[in-house]
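Colleague: After the sequence you'll find the predicted model.
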Amino acid sequence: MDLLKEGIDNKCVLATTLTKKLSIDNHTQTYTIYKIRLDQLYYNDQNDRIATWISQYKAENGIDRLDMDNKEQYNRTIQSFITDSNPEALKKTQNNIELIGQQEPGVVLADGRIIDGNRRFACLRNLEQKTEQTHYFDAVILEHDIAHNVKEIKKMELWLQHGVDKAVDYNPIDRLVGIYNDIVENKLLTVREYYISINKTQSEADIQREVEKAKLMVEFLEFINAPKQFYLARTMNLSESLKDLYSMLNKVKDDDIREDLKNNVFAQLIMAPVGDTNRYIRKIGKIASNTRLLDDYLSEQSQLVEKVCDIVEHYPVTTERVINEQIRAQKELQDNFSHSTEKWVSKADGDTSRNRPAHLAEKAYEMLDTIDTNIFKKMSDIQKDDIRKKLDLIQQIIDSIRDELDV
């Protein structure tokens, strides 16, 4: 059904006197806001907020796409994802709508697909079921279809969700999935276009870093034999670990060592040797920062990484159940990873302690070197005497350090 034709004719869609400005394809226009009966609408399955939930549903049901033949069943399925992804946010929005009504209009396509306002739509559906009264969704209706306008619709969706003074409460992994799909996989947008679409709320450099983290996420899923099963990255809470891994890899210049380090971290992410994986991966970062130790650490753990690869190969597809009940049941392997890492972290900490005096001496030199001696001419005698006293104290400390060095 075309909401702007049959919808209006059938009284399912009612025009209001309110309007909303939208910018589409660099053209800003004022659009009428309509009241649309809920049964005429359906969720957007390309909503980045629920990207990992959709990937999980597809994986668990062995399907490539969601069945849209039964629109109500489709809506119930998507609504469960929206609810589970952030139940507190949904509850807060629903309470607000119940109290004062829908304040922010959504944006829908003429066929009923919701581009902006999926959570508000979910709240109204809940309230309609609760009150057993017909509810309407306030929204702009665009004469676009997603098949021929996918790029412009995505840009508009990003602008609406990032650039209109609204907090974007994406799960960080869902955000990475959206960035990967839009910029890397489908090449729908360039980094520059994405940056402009989110109203420049992040720098291009920040978005490029997100792209690289998203690529690492995809590589990890391929490493564990779960290609594009993005929900695993969410359930494993990998956002901080991916950030730390990205930082580690940037400090390593040798390509072979970079690859070994990446595979080592991937292996330990799936094994989870200790409870707090994010904190554990940060410890590896200490070792990665020490070029003298890193190669030996990776060599010692190489056999452990190979064992992880062998275990993963036993399963046609790695699922959450396989990870929790099979792979992470290898307690001896987990302990070996942990003991080895703790040993090398201690060595890295020792190196840091030994190098600390040199770092502090260098810092002291840099601070003193920044003094502009020309300013002394403008100082009073009292100010100059104060500086001389402090220099005397500094000299005493230097003499004491030199004496200790000569022992």
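Modeller: Received, thanks.
Colleague: can we go C-alpha only for contacts and neighbour counts from here?
Modeller: Noted.
Colleague: sec struct for residue 192, please.
Modeller: At residue 192 the chain is in helix, as set by DSSP: H, G, I helix; E, B strand; the rest coil.
Colleague: Second structure for comparison follows:
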Amino acid sequence: MTLNDKPRRSIRIALHQDKGAGRNLERLLLEQGIDPTATSITADVVIADLTSRVPTEINSVASQLREISLDKPLLFLVLPSQLDLPQVKQLAKNETVIISAANERALLAEIAHRTLDTDRASEAAIRLQAISATGLGALPTHHASPEASALLIAPPGPRALDLSSELSLHTSLNTAMSRQQALSALEHGVADRIFILPPQNRRQSAALIKLLRRHSMMSGTPVVVFEEKPNDRHRDYWTRMGADAVVSTSEPALASAIATQRRRARDAKVSSENLLKHLSFTDHGESSRLCSPKFFDSALALRCRSDMTFCLGSLRLTPHSGETHPQIFTEPAIYVALGCQPADLVTRAAPDTLLISMAGADLHHAKRTMRMISTLVQDLKFGTQTAPITFSAKTHIVQAGPGMQPRDLIRRALKGLQASKPADVLLA
């Protein structure tokens, strides 16, 4: 998970456990800086810990939690030994089921993803309202993508053939039985879910997953690994490598259900990301990462009336050459806008000054974002090769609070630049 894929604020969890359950999960969440004491109303994510539930309780618990968490992501945590239960198999078809492991790495990753998705969806809703308020822009045209199928990567042999045959009963499937076939399929992006049956040397499959996660346009594609008899060691290893789940080779239906649920969550994430990239408009109604002040002000006013966590940052560019012509600031301003996250809205308050609204960011994470942006600008040369222009940058950040007015926020953000130190020592 990259920095852009992590929430920029503290996370609140509503943790529902049986009274006889231990406190290990609660302690683990606290160690990760996650508050596990929220209610279903105030939480970002609801977790149903089923690890201590008897089979006859699972359906009723699931039903109750669905009713109280209709507007929240709901995750079900189960033990590996519970995967054989009919109730859990049925649950996995329609809900996000996380297989518990010693360090709960998979659960923590899913919590982060779902929180980030929720923040982006909230920001998209605000920008849609801003479109209506300003009359600027329109929803991007949807282009249907070609239908993709699942991909099984497995070493040639009877086990691969049997598994391919069983998986094909549950999903459209292609099978790659060599590294070259697998790389070719991944290069062309033909799979929306990936199943891996690792060879005896697991490092080959691990390297493939790491390549997929770090450098591929398919970095968000769900990956489920098969093991003959998966244990905690397997789950910890494959989760560290980037797999979403580890399932027994005897459970292809469960593997297909888990991969499908992860794909749906990924599709929602991609949709919100792509939507936000296009929901930023100029005064002419054209989509641009550098939006007009009118659209920016409308979105800021709507955000101030919401309960969303956010910060407003300001950045002032100063050319080392001493030039002041407005045109020289255009190129670095575009670079700043492109360097921001999709949920960040950027506008120019003046030729040399930018305002950056960071949705879902608390003060600590907003400082990190502004430091990255200012470093990006200060490390680059603009202008022409024969007459390069470099810039220094100052930044200031204001954290929004209850009842704050948009004009006051902007005034504070701009006024703070006067006393601000250069951005490269802002956090020293």
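Modeller: Now that the structure is in, tell me what you want to look at. These numbers come from a predicted model, not from an experiment.
Colleague: And the TM-score between these chains?
Modeller: For this chain pair, the superposition-based TM-score is 0.22 by TM-score structural alignment, normalised by the length of structure 1; 145 aligned residues with a CA RMSD of 6.8 Å.
Colleague: quick one, strands of the stretch 51-200 of structure 1?
Modeller: 106-109, 114-116, 136-142 (DSSP state E, counting those that start in this stretch).
Colleague: Tell me which of these lies nearest to residue 355 of structure 1.
Modeller: strand 114-116 (54.4 Å; CA to CA).
Colleague: Quick one: list the elements packing against the closest one.
Modeller: Other helices and strands packing on strand 114-116 of structure 1, by 3 or more CA pairs under 8 Å, 6 or more residues apart in numbering; DSSP states H and E, are strand 106-109, helix 150-162.
Colleague: For residue 35 of structure 1, find the nearest of the ones you listed.
Modeller: Residue 35 of structure 1 sits nearest to strand 106-109 of all those, at 10.3 Å, using CA to CA.
Colleague: For residue 193 of structure 1, which residues are in contact?
Modeller: Going by CA atoms under 8 Å, 6 or more residues apart in numbering, residue 193 of structure 1 touches no other residue.
Colleague: Please identify the most buried of the helices and strands packed on strand 114-116 of structure 1.
Modeller: With neighbours defined as mean count of other CA atoms under 10 Å, those peak in mean count at strand 106-109, which reaches a mean of 25.
Colleague: ok, back up a step: may I see the helices and strands packed on strand 114-116 of structure 1 arranged in JSON lines, with distance to residue 301 of structure 1 as well?
Modeller: Listed next are those as JSON lines, based on distance: least, CA to CA, whole Å:
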{"stretch": "strand 106-109", "distance to residue 301 of structure 1": "53"}
{"stretch": "helix 150-162", "distance to residue 301 of structure 1": "43"}
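Colleague: Of these, which is nearest residue 397 of structure 1?
Modeller: Proximity to residue 397 of structure 1, assessed across these by CA to CA, is greatest for helix 150-162 (54.4 Å).
Colleague: what's the angle from the closest one to strand 136-142?
Modeller: Calculated by axes from the mean of the first three to the mean of the last three CA atoms, to 10 degrees, helix 150-162 of structure 1 forms an angle of 130 degrees with strand 136-142.
Colleague: Surely residue 79 of structure 1 is in contact with residue 123?
Modeller: No. Taking contacts as CA atoms under 8 Å, residue 79 of structure 1 lies outside contact range of residue 123: 9.5 Å.
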